[in-house]
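Peer 1: Next input, structure requested:
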Amino acid sequence: MSSQQSPSPAEAKSPRPPAPTTTVTALDDDLLREIFLRLHSLPTLVRAALSCRTFFHAVRSSPAFRRSFREVHPPPLLGLFFDPDGPSIPAFAPLRRRSDPDLAAVVRGADFFLTRLPDDDDDDAALPEWVIYDCRDGYILLEHGSLEQYAVYNPLTRALDLIPQPPDEIFDDQHGDASCLGCYILSSQEGGEPLRLVYTCHDESRARAAVFSSESREWQILPWSEPVRPLPEDEHWLKVGTMANGFVYWTHKNQAYILVLNTVTLQFSQMDVPPDLVDQDLMFKVGETKDGRPCIVCPIDFELHAWVWRAGQDGIETWIFDKKFSLETIVEVTEGTFEQHCELKTTR
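Peer 2: Here you go, the predicted model:
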């Protein structure tokens, strides 16, 4: 006769509970950033960051990661801001790429309506007065005349910094009338550096700069430059400036030279225009090439002519004519008027 044996203590134990499931949101920020670095484009990264708070914090809390990502993935052009004259909020026109769902998702999720910009609370009937001064590293620099302040805003991350205008002391010791030349972003905190702006102005013969740092929250006013020669013939003797490759360039209205500000040394200097543009009443623009060299583009006889600043055959750097191309194709594609093109500003 056989007897039934009782189960051993080990066999009598209940089965082990299943191991807890690890989800991607449970990963630490460093590991998430290692994964995000392998995404194929900035729009894909932004779309991932906007999908949950954990991802958003991992991206937003590390300027070093964002800098590394930009080095691997150059930012695409998202669209154009129209900055019309008169009180208004700049209008954004996104580029339509139906084949890129990530880019479309970024545009839908970003604040290109600039809703976080403050209003004039003292006047309910006042119209918005924000004007774009500069766009750099995804940040927009705007000025509000009535509020007497600047705003540095990133529509993708909604990071906003409000900055007072430079003190009136910047116009001390001016010669004749003085006017603002513009304000530019030197660094936007994306690289881990403090936010820095440079404000520029001129009087009847000199220029001056003031630098703002988010560390001190103060403006540092620099000395007036040396007077230019020959002296300007009118009050507003410089055209709108352009920042390129660490320099700001202003074309003289009546003379064949360009006023240059080195944003590292904060020193002013002068450079000649290309010989072909001397004594010519032509509208041209200073910019930079893909490799960071200064360039000048100028429309002549419905063609766009380009010069690049580089070494000539004698080894001395000067303006070298590079290329020209017809404007007919551009006009046919854009179908825009001259006035509309003047109001365009781009952001990346």
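Peer 1: contacts and neighbour counts: CA atoms only from here.
Peer 2: Fine.
Peer 1: all helices for this protein, in order.
Peer 2: Ranges of helices in the chain, per DSSP state H, are 9-12, 29-36, 42-49, 53-60, 63-72, 101-109, 328-334, 338-342.
Peer 1: I'd assumed residue 82 was in contact with residue 131.
Peer 2: No: at 10.1 Å, residue 131 does not count as touching residue 82 under the criterion of C-alpha atoms under 8 Å.
Peer 1: Overlap of the contact sets of these two?
Peer 2: Common neighbours of residue 131 and residue 82, using C-alpha atoms under 8 Å, 6 or more residues apart in numbering, are residue 90.
Peer 1: Just the buried residues of stretch 242-262, please?
Peer 2: Neighbour-count burial for stretch 242-262, counted by 16 or more other C-alpha atoms under 10 Å, picks out 242-244, 247-253, 255-261.
Peer 1: Filter these down to the ones in strands?
Peer 2: Judged by DSSP state E, the buried residues of stretch 242-262 include 242-244, 247-251, 257-261 as members of strands.
Peer 1: now those residues in CSV, with distance to residue 38?
Peer 2: As requested, these are arranged in CSV below (distance: C-alpha to C-alpha, whole Å):
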residue, distance to residue 38
242, 34
243, 32
244, 30
247, 33
248, 35
249, 38
250, 41
251, 43
257, 46
258, 43
259, 43
260, 40
261, 38
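Peer 1: so which of the helices of the chain comes closest to residue 126?
Peer 2: Proximity to residue 126, assessed across the helices of the chain by C-alpha to C-alpha, is greatest for helix 338-342 (25.7 Å).
Peer 1: buried residues in the closest one?
Peer 2: Using 16+ other C-alpha under 10 Å as the burial criterion, none of the residues of helix 338-342 qualify.
Peer 1: So which elements touch it?
Peer 2: With contacts taken as 3 or more C-alpha pairs under 8 Å, 6 or more residues apart in numbering; DSSP states H and E, helix 338-342 sits against no other helix or strand.
Peer 1: rerun that using 10 Å as the cut-off
Peer 2: Here helix 338-342 touches strand 79-82, going by 3 or more C-alpha pairs under 10 Å, 6 or more residues apart in numbering; DSSP states H and E.
Peer 1: buried stuff in the strand it packs on?
Peer 2: Buried residues in strand 79-82 (16+ other C-alpha under 10 Å): 79-82.
Peer 1: Pick out whichever of those residues sits closest to residue 234.
Peer 2: Closest approach between those and residue 234, by C-alpha to C-alpha: residue 82, at 29.7 Å.
Peer 1: Following up with a second sequence; could you model it the same way so I can compare the two?
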Amino acid sequence: MASEPLAAPPPKRRSIPPTTTTDTITTTGGKGTTTVSAAAKGTTTTITTTTITTVSTTANGTTITTATTTSNATTTTTSTTATSADTTISSLSEDNLREIFLRLPDLPALVRATLTCRSWLGVVRSSLAFRRLFRALHPAPLIGLFFTSDTYPFFIPLRPSDSDSDSNPGCDSDVTAALRRGDFFLTSLPQSFSGWTVTDCRDGILLLWNKLDNNDLSLATLNPMTWAVNILPLPAGIADGSRRHLNFVGFHLQSSEEKPWLFRVICVCTNKRRVRAAIFSSETWDWVIQPWVRIGGNNSLKFKVGSLVNGSIYWPFHGEGHMIRINTDTLDTTVVDLPEQVDAVNGCNFRAGDTKDGELCIVYHSGLLLHVWIRSVDSDGTEIWVPQNRISFSAEIDRFTQDLPDFIRIVQVRSGYVYLSMTYMTPAGTQRRSFFSIALDTLVLDLLLEGAFDDYVYPYIMAWPPSLVADDGRIGHDAEGSL
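Peer 2: Below is the predicted model:
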């Protein structure tokens, strides 16, 4: 069958854009003006018609009317430039990114965000001011406790409170992942566990003392998160000038906020009525030994009761109503009086420490009352102790111990938190210990852990990760994806 040609489609009707028409008629004398405006998308056309009527009479009386019409059309085109108001991530400034990062819920969330790309990592690594502000707004989490024992130290992780889990469900999984990757069994120590004991813990680093190595007593620093270990010999010559046996009463760890990979170790020892300190620097890998200083008394500095606050060691001088202060920068040794109300009992019922703002404070317990003083300066420029709070926690303690007899010891006061241990006997005749923390600003008491543990305990707080710090303000290389 022959095909027939298809009929051509009808011509497409030209679309007429919608218009808006406005008529204006004006008549004055014999002059009339009509204005018509038509507005379409993007254009406006204005037509103005002017009619002039002239009336004249001839000589024979005939009237002649003459109308002259003039039209003028004007078309105006309005151009519209579309500008994009969209903002991309790459267009954000460093200040914008830091403002966003400050709103993250915690330190693990910041680590995940900054490891997303190189530029974001550089924004955080290059700013010490940001690190300080973030740490002030989001205190690093307490993730566990290190205990000492007769054989080896051990770590017990803490479960987050229900309120923490509800406000930030991801924090628990982040901390768990960090614990799994870390060396919290201390397997990176070069020797067996026997002989090592924890003597301080600060900014995520442990300070351990090997007291059973008879060949050479040694110290070690260990970062469980990064597995970094440093073995340090004790200072040679520290016993020089001592007429009797030398007593090591404590070791302290001091880190640097600007350069977290650097640290110092302060060793405090006594010889009857004298004291001296030795300071090790990881930057020079050497010790500086303070001369012997006579403090009087009768060997009144007890083991492991000193506190490091703002670059000075504060050690209770029992039976004398004061503390000694050793400035770790100048090695000067001075005496600081205690508040009159403090009745020291073997260093167990009071501790020097610092508030969240870094102020020196004294926390003293009498029964189930906590008394807090902060070091301040009066109008004459004299340093004084200013009483702050008197905290009663009998109801909270009774809630956990069911009115059992107890013995309370202040373990540590650091960054605005008081850590307490309480020893009590159960109805079955077994000894138990509970560990608590009290926030000095909110006065909230939390039960951290309970069981049959030694009361020499060291809270482990997650430190600022080395991957978020640059030694020269630059990125340098891609960071590892770890805390």
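Peer 1: Can you add distance to residue 220 of structure 1 and give the buried residues of strand 79-82 of structure 1 back as TSV?
Peer 2: Putting the buried residues of strand 79-82 of structure 1 into TSV (distance: C-alpha to C-alpha, whole Å) gives the following:
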residue	distance to residue 220 of structure 1
79	34
80	32
81	30
82	32
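Peer 1: what's the farthest-apart pair in these?
Peer 2: Maximum pairwise distance in the buried residues of strand 79-82 of structure 1, criterion C-alpha to C-alpha, is 10.0 Å, between 79 and 82.
Peer 1: Need the residues touching each of these two.
Peer 2: Taking C-alpha atoms under 10 Å, 6 or more residues apart in numbering as the contact rule, residue 79 of structure 1 and residue 82 both touch 92-93, 344-346.
Peer 1: Go through the residues you listed and single out the one with the most neighbours.
Peer 2: residue 92 (20 neighbours; other C-alpha atoms under 10 Å).
Peer 1: which position in structure 2 aligns with it?
Peer 2: Residue correspondence to structure 2 (TM-score structural alignment): residue 92 of structure 1 is matched to residue 156.
Peer 1: I'd like the distance between its match and residue 412 of structure 2.
Peer 2: Counting by C-alpha to C-alpha, to the nearest Å, the gap from residue 156 of structure 2 to residue 412 of structure 2 is 17 Å.
Peer 1: next one: residue 344 of structure 2
Peer 2: From residue 344 of structure 2 to residue 412 of structure 2 the distance is 15 Å (C-alpha to C-alpha).
Peer 1: and the residue lying closest to residue 342 of structure 2 once chain neighbours are set aside, how many residues sit next to it?
Peer 2: Spatially, and ignoring its direct neighbours in sequence, residue 342 of structure 2 is nearest to residue 364 (6.6 Å; C-alpha to C-alpha, 6 or more residues apart in numbering). Other residues lying near residue 364 of structure 2 total 25 when counted by other C-alpha under 10 Å.
Peer 1: cool, residue 394 of structure 2 as well?
Peer 2: Residue 394 of structure 2, neighbours per other C-alpha under 10 Å, totals 12.
Peer 1: Could you do residue 311 of structure 1 as well?
Peer 2: Residue 311 of structure 1: 12 neighbours (other C-alpha under 10 Å).
Peer 1: check contacts around it.
Peer 2: Contact analysis of residue 311 of structure 1 by C-alpha under 10 Å, 6+ apart lists 317-320.
Peer 1: Let's see that with 7 Å instead.
Peer 2: Residue 311 of structure 1 sits next to 317-318 when contact means C-alpha atoms under 7 Å, 6 or more residues apart in numbering.
Peer 1: residue in structure 2 matching it?
Peer 2: Counting by TM-score structural alignment, residue 311 of structure 1 lines up with residue 377 in structure 2.
Peer 1: Flag every buried residue along stretch 44-54 of structure 1.
Peer 2: 44-50, 54.
Peer 1: what sits up against it?
Peer 2: By C-alpha under 7 Å, 6+ apart, stretch 44-54 of structure 1 touches 25, 36, 39, 55-56, 59, 102, 105-106.
Peer 1: try 10 Å
Peer 2: By C-alpha under 10 Å, 6+ apart, stretch 44-54 of structure 1 touches 24-29, 32, 36-39, 42-43, 55-60, 66, 69, 100-110, 156-157.
Peer 1: Show me how far that stretch is from its chain's centre.
Peer 2: Counting by C-alpha atoms, centre = their mean, to the nearest Å, stretch 44-54 of structure 1 is centred 22 Å from the centre of its parent chain.
Peer 1: Stretch 270-288 of structure 1 too?
Peer 2: Distance of stretch 270-288 of structure 1 from the chain centroid (C-alpha atoms, centre = their mean) equals 25 Å.
Peer 1: Give me the distance between the two termini of that stretch.
Peer 2: Chord length of stretch 270-288 of structure 1, first to last residue, is 17 Å (C-alpha to C-alpha).
Peer 1: Also stretch 152-161 of structure 1?
Peer 2: In stretch 152-161 of structure 1, first residue to last residue: 5 Å (C-alpha to C-alpha).
Peer 1: ditto for stretch 84-99 of structure 1
Peer 2: 31 Å.
Peer 1: Spatially central residue in structure 1, please.
Peer 2: The residue lying closest to the centre of structure 1 (C-alpha atoms, centre = their mean) is residue 136, at 1.1 Å.
Peer 1: counterpart of that one in structure 2?
Peer 2: By TM-score structural alignment, residue 136 of structure 1 lines up with residue 202 in structure 2.
Peer 1: Tell me if I'm right that its match and residue 307 touch.
Peer 2: No: assessed by C-alpha atoms under 10 Å, residue 202 of structure 2 is found out of contact with residue 307, at 11.6 Å.
Peer 1: Now list whatever residues contact both of those two.
Peer 2: Counting by C-alpha under 10 Å, 6+ apart, the contacts common to residue 202 of structure 2 and residue 307 are 252, 414.
Peer 1: Buried ones among the contacts of stretch 44-54 of structure 1?
Peer 2: With burial judged by 16+ other C-alpha under 10 Å, the buried subset of the contacts of stretch 44-54 of structure 1 is 29, 32, 36-37, 42-43, 55-56, 58-59, 66, 69, 102-107, 109-110, 156-157.
Peer 1: that older thread, turn the helices of structure 1 into CSV, including distance to residue 207 of structure 1.
Peer 2: Formatted as CSV, these follow (distance: least, C-alpha to C-alpha, whole Å):
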stretch, distance to residue 207 of structure 1
helix 9-12, 88
helix 29-36, 45
helix 42-49, 39
helix 53-60, 38
helix 63-72, 33
helix 101-109, 39
helix 328-334, 36
helix 338-342, 25
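Peer 1: Lovely, talk soon.
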